[in-house]
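**Student:** Got a sequence here, can you build the structure:
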Amino acid sequence: MALVFFPIISFAQNDTIILKNKDRVIGEIKDLTKGVLTVETSYSDSDFKIEWLNIKQIISDRNFLITLSNGERLNSTFIANPKDSAQVTINNNGKEVQLALAEVTFIKTAAKDNFFSRFKASLSVGYNFTKSQNLSQFTVRSTMEYTANNWSLSGAYNSVRSKQTNVEELQRSDGNITFKDYLKKNWYALASADFLSNEEQKLKLRTTLKGGIGKYFVYTNKKYFGAGTGLAWNNERFNDSLQTNRNSLEAFIGLELNLFDFEDISLLSKVTAYPSLTESNRIRTDFSTDFKYDLPLDFFLKLGITYNFDSKPVEGASKDDYIIQTTFGWELD
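**Tutor:** Okay, the predicted model is just below:
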């Protein structure tokens, strides 16, 4: 069904978006993220969300925070090229440059730049109960991200708790927080802290501090793929009979793949290997993947898998541990 737009409607700051089917949206661009452009209008209670690849031309003279597919970040006007609707004019350090619309991967309105316009978060939960022995299980998967002009801060927390009559409560939790400083040509510096606690590997708490550098090899409006490497300091406390504590210096190499804007489906996968530099023949691996199906009103269904491997666990502990979580949630975007 085609949308109907009225050019006589007054709006405080008009941007015009022309679609490939020749429809026009007149309103105010809020942002472009993960291949979807969000536009606020005065004639609709809810914002319009338009797939970036369906846009033919944008007409606006306002200032935006813009990220290009080569990783370059600009604070610039964003003006359509009248001779070629598939291109826009970007003011790059006082020099006007012609770019294809497809090269633009992120837009944020600079005029409304504030904490909440740059902050995203999601929370999903699941609950199971079985009458037999009163077995209950509660699970949580959550994420957050704050994006500034040239850096970002992201984090995640996942947890599973199981209770059963006459059985000690079992729990498993992991979390991380990551800082990235974006450099030229899709390079970035990173610093992060990872946390893990699980009964299967007798881990009371594992804390891994990392620092290094990475690069996005692919960064488009539908996906990104990157890798990072550096050094990590690993501190572990165990729930074994000796209450063992262990420290080690490790190298790390990680891969990250994010697929989005495939209808209502998205996929985020990460894997990191940690060969030890201070313990011979020891290597650890962390893997996680989230498969998300979007529902109306920013609700979603998520299937999450997390796997941890250690070639030299503490005595009596398993080498690996994993969880599979099916949850229902809501995101702030």
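
**Student:** CA only for contacts and neighbour counts going forward, please
**Tutor:** Will do.

**Student:** Correct me if wrong: Ser122 contacts Val140.
**Tutor:** No: when contacts are counted by CA atoms under 8 Å, Ser122 is not listed as touching Val140 (10.6 Å).

**Student:** now the helices for this protein?
**Tutor:** Ranges of helices in the chain, per DSSP state H, are 115-118.

**Student:** middle-most residue in the protein, spatially?
**Tutor:** Taking CA atoms, centre = their mean, the centroid of the chain lies closest to Glu145, which sits 6.9 Å from it.

**Student:** I'd like the structure of this one too, to check against the first:
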Amino acid sequence: MTIILEDGSSKQFQLNELIALVEVNELFWKRFTGSLDLGYNFTRANENAQFTFSGNLKFVSEKWQIKSNIDVLNSSQDNVKDVKRTNAILETKRLLPKKMVFVNRCFLSIKHRAGTIRKDQPQFRFRQIHKKHE
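**Tutor:** This next block holds a predicted model:
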């Protein structure tokens, strides 16, 4: 496979050497992409109110790829305990020479149910993963 670069030069690769082609913008702020979502639902029949929020942010450079994501859910309903849930993920990839990649992924999950734990003592689950691909 031949890739033609912006300066007009070309570079040859074997197809099995390529994992992905990712465009890296020259302007620092254009290397970021992201989105936000906000939602509210209400059902009168059972007085169910639900608020949701989610967002993500991604950064790409020649040697780094960073992704983050957050999801929040707050729900209340008649005759049912309130539910509050937050999940967050941060993933970093460092591209290393000679076909190696270092991946670090962190998860954070917070769950709260009214009546099961105090509001000032949410339950945390944190997990971190390190991978070295060759």
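
**Student:** From Thr178 of structure 1, how far out is the residue nearest to the centre of structure 1?
**Tutor:** Distance from Glu145 of structure 1 to Thr178 of structure 1, counting by CA to CA, to the nearest Å: 9 Å.

**Student:** where exactly do the strands run in structure 2?
**Tutor:** Secondary structure of structure 2, counting by DSSP state E: strands at 2-4, 10-12, 32-43, 48-60, 64-77, 80-96, 100-113, 123-133.

**Student:** Now tabulate those in CSV and tack on distance to Leu21 of structure 2.
**Tutor:** Shown next, in CSV, are those (distance: least, CA to CA, whole Å):
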stretch, distance to Leu21 of structure 2
strand 2-4, 10
strand 10-12, 13
strand 32-43, 17
strand 48-60, 12
strand 64-77, 13
strand 80-96, 13
strand 100-113, 15
strand 123-133, 18
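
**Student:** Could you check those and tell me which one is nearest Val22 of structure 2?
**Tutor:** strand 48-60 (8.1 Å; CA to CA).

**Student:** report the angle between the axes of the closest one and strand 64-77?
**Tutor:** Counting by axes from the mean of the first three to the mean of the last three CA atoms, to 10 degrees, strand 48-60 of structure 2 lies at 180 degrees to strand 64-77.

**Student:** quick check: strand 48-60 of structure 2 aligns to which part of structure 1?
**Tutor:** Under TM-score structural alignment, strand 48-60 of structure 2 corresponds to residues 135-147 of structure 1.

**Student:** Which positions within the matching stretch qualify as buried?
**Tutor:** Residues of stretch 135-147 of structure 1 classed as buried by neighbour count (16 or more other CA atoms under 10 Å): 136-146.

**Student:** now do stretch 104-114 of structure 2
**Tutor:** 104-105, 107, 109, 111-113.

**Student:** Show me what it is in contact with.
**Tutor:** Identification of contacts with stretch 104-114 of structure 2 by CA atoms under 8 Å, 6 or more residues apart in numbering yields 81-93, 119, 122-131.

**Student:** Now a PyMOL select for only the buried ones of these.
**Tutor:** Typed into PyMOL, the line below selects the buried ones among the contacts of stretch 104-114 of structure 2, using 16+ other CA under 10 Å:
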select buried, resi 82+84+85+86+87+88+89+90+91+92+93+122
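
**Student:** sorry, back to before: now for the residue nearest to the centre of structure 1: which residues touch it?
**Tutor:** Neighbouring residues of Glu145 of structure 1 by CA under 8 Å, 6+ apart: 119-121, 152-155.
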